[in-house]
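**Student:** For reference, the sequence and a predicted model appear below.
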Amino acid sequence: METHFHQQLQKLRLKVLEMAAHSQTAIETAVRALQHRDADAARSVIAGDKLINTIECEIDELSFRLLALDQPMAVDLRIIVAIMRASMHLERVGDEAVNIAEAAMFLASRPPLPEMPSLNELSTHAVAMFRKAVVAFRESDAGLALELRVLDKRCNQLDVQVLRELMDYMSRESPAVERSVHTILVSRSLERVGDLSTNVGETVMFIVEGLNIKHNFQINSGGACG
């Protein structure tokens, strides 16, 4: 028979998935607003961030209550700690979506920069990574969680590529400096979404395997970090 504690733990997990869904909508909408120069979509992302913050507070409150009243041990304690970590990363994805949306509003009111395939690829890659992170958390999929560590390298490469391209463009087109700087900040936010997706994957590994892989990528066949 399921105890009250485990009912509350399931409620906590569902709250995190609710938050993940809102954060995913935010980053997808922010990228779409950027690509389509849609200021209204950008404004909806900014307005929706309050809900993500509210859910994070609810998760924290429920987590602290479970820790204080039930004093969980072993696996249950590990799950609560990991959920609190995941919640923090999900909230930050929402923040990065707001940053992108604000830049999208600025850029939508000004002449467009030349097409940037590297930025488009970074946008697609970062959003795909976050979707994978959400699936990994929902399904407790350690294999998918580990994939995120590899995928994040491409985000980093693309961020550097965008920076180089825009630095070169600014050196030739000084009137485009302000727009280019905003676009560089968008690229940096997308790179952070990749990092945060990887962090969510790390919490999945902590829940499923009891492993802290934050500072060590290699895992040997015995299940230990190496």
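**Tutor:** In hand now; what should we look at?

**Student:** all contacts plus neighbour counts: C-alpha atoms, from now on.
**Tutor:** Fine.

**Student:** ok, Q7 - how many residues close by?
**Tutor:** 11 (other CA atoms under 10 Å).

**Student:** In contact with it, which residues?
**Tutor:** Remark: with contacts taken as CA atoms under 8 Å, 6 or more residues apart in numbering, Q7 is in contact with nothing.

**Student:** A helix includes it, no?
**Tutor:** Yes. Assigned with DSSP: H, G, I helix; E, B strand; the rest coil, Q7 falls within a helix.

**Student:** any idea how far P175 is from M105?
**Tutor:** As judged by CA to CA, to the nearest Å, P175 and M105 stand 19 Å apart.

**Student:** Likewise for I83?
**Tutor:** Between I83 and M105 the distance, using CA to CA, works out to 33 Å.

**Student:** repeat for L9
**Tutor:** Between L9 and M105 the computed distance is 40 Å (CA to CA).

**Student:** Flag every buried residue along stretch 153-163.
**Tutor:** Residues 154-156, 158-163 are the ones in stretch 153-163 that count as buried (16 or more other CA atoms under 10 Å).

**Student:** how far out from the middle of the chain is the longest helix along the chain?
**Tutor:** Identified as the longest helix of the chain according to DSSP state H is helix 74-108. Taking CA atoms, centre = their mean, to the nearest Å, one finds the center of helix 74-108 at 5 Å from the center of the full chain.

**Student:** ok, and here's another one to check against it:
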Amino acid sequence: MEQRAHFSKKLEDLKVKVLRMAALSESAVHKAAKAFLENDSDLAEEVILGDNVINELEDDLDNFSLELLALDQPMAVDLRTIVGGQRITVNLERLGDEAVNLAHRAMFLSTRPPLPHNPKMELLASTAKKMLSNALKAYVDEDVALAGQVCRMDDKADDLNIAILRQFVSDMVTESRIVERGVHAIIGARHLERIADLATNVAESTVFIVEGTSMKHNCKE
């Protein structure tokens, strides 16, 4: 009984570590999106400089998870909790990377005249942030229904990204002066769409932890 209580405490510690990393990754995404939409170079630089902390937390979580797997040899839901946590950790690190990529676009665009207001870009950023917030809440609450909602929102992010691409291509054909800025904006939209994809991955991992079902490539069904 004492051994089981000790292991349960380790699983709780694992979740706390994942959530600590999640908070930093989510903050980085929010800051990067704001920097990108508002051409805020100072905020973009803050995101870039903070990425090392997220990377260090990933290393710590990797080591912690491997120890749990090697020493405690968990089964069933405990094993899924550890493996699913590892999957989420990988995606949280990638979210940090995408935030940095988006911040670099913000840094560049901050040195150029602002592009016209683009409601679709704002909506894509809002959608990606909402998906990430819901995915993390689903993990905390072990809420499979909410995880499914995140998956279904991914189509909206994809459609917005395509619409933004088409709009900028059309604008660049008629106005050559915005080509350079337009290309960076298109790439920025791709980073936002990728953030939505990674949020979907987190949601899939939550379903795996709770139900033992692999939702890879089938999350929207």
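**Tutor:** Yep, it's here. If you're wondering where the values come from, they're calculated on a predicted model, not measured in any experiment.

**Student:** follow-up on the earlier one: could you check which of I83 and M105 of the first structure is surrounded by more residues?
**Tutor:** Set side by side, I83 of the first structure and M105 show more neighbours around I83, with 26 against 20, by other CA under 10 Å.

**Student:** And that one? What does it align with in the second structure?
**Tutor:** Aligned by TM-score structural alignment, I83 of the first structure pairs with G85 of the second structure.

**Student:** Distance of the closest residue to that match other than its chain neighbours relative to V47 of the second structure?
**Tutor:** Nearest in space to G85 of the second structure, with sequence neighbours left out and distances taken as CA to CA, 6 or more residues apart in numbering, is V18 at 7.0 Å. According to CA to CA, V18 of the second structure and V47 of the second structure sit 19 Å apart.

**Student:** Kindly report the same for D197 of the second structure.
**Tutor:** If you go by CA to CA, the gap between D197 of the second structure and V47 of the second structure works out to 20 Å.

**Student:** Between those two, which is the more surrounded one?
**Tutor:** The neighbour count for D197 of the second structure versus V47, taken as other CA under 10 Å, is higher for V47 (28 against 24).

**Student:** aligned partner of that one in the first structure?
**Tutor:** Using TM-score structural alignment, V47 of the second structure pairs with V45 in the first structure.

**Student:** what's the helix or strand for its match?
**Tutor:** Per DSSP states H and E: V45 of the first structure is located in helix 39-70.

**Student:** What helices and strands are in contact with that helix?
**Tutor:** Counting by 3 or more CA pairs under 8 Å, 6 or more residues apart in numbering; DSSP states H and E, the packing neighbours recorded for helix 39-70 of the first structure are helix 4-36, helix 74-108.

**Student:** how big's the offset between the last one and the second structure?
**Tutor:** Read that as helix 74-108 of the first structure. Here the mean offset of helix 74-108 of the first structure against the second structure after fitting is 0.6 Å, by mean CA distance after the TM-score superposition for the first structure.

**Student:** picking that back up, nearest to I59 of the first structure among the helices and strands packed on helix 39-70 of the first structure would be which one?
**Tutor:** Evaluated with CA to CA, those place helix 4-36 nearest to I59 of the first structure, the distance being 6.4 Å.

**Student:** Quick check: the closest one compared with the second structure, mean distance?
**Tutor:** On superposition with the second structure, the mean distance recorded for helix 4-36 of the first structure (mean CA distance after the TM-score superposition for the first structure) is 0.9 Å.

**Student:** Where in the second structure does that helix fall?
**Tutor:** Aligned using TM-score structural alignment, helix 4-36 of the first structure spans residues 6-38 in the second structure.

**Student:** ok, back up a step: isn't the residue nearest to G85 of the second structure up against V90?
**Tutor:** No. With contact defined as CA atoms under 8 Å, V18 of the second structure and V90 do not form a contacting pair (10.3 Å).

**Student:** These two - which one has more neighbours?
**Tutor:** The neighbour count for V18 of the second structure versus V90, taken as other CA under 10 Å, is higher for V18 (21 against 17).

**Student:** For the more buried one, list the residues it contacts.
**Tutor:** Under the criterion of CA under 8 Å, 6+ apart, the neighbours of V18 of the second structure are 61, 85, 88-89.

**Student:** The first structure: which residue goes with M121 of the second structure?
**Tutor:** Aligned by TM-score structural alignment, M121 of the second structure pairs with L119 of the first structure.

**Student:** and that match, how many residues sit next to it?
**Tutor:** 22.

**Student:** Then T174 of the second structure?
**Tutor:** Counted with other CA under 10 Å, the neighbours of T174 of the second structure add up to 10.

**Student:** I55 of the first structure now?
**Tutor:** Other residues within reach of I55 of the first structure by the criterion other CA under 10 Å amount to 19.
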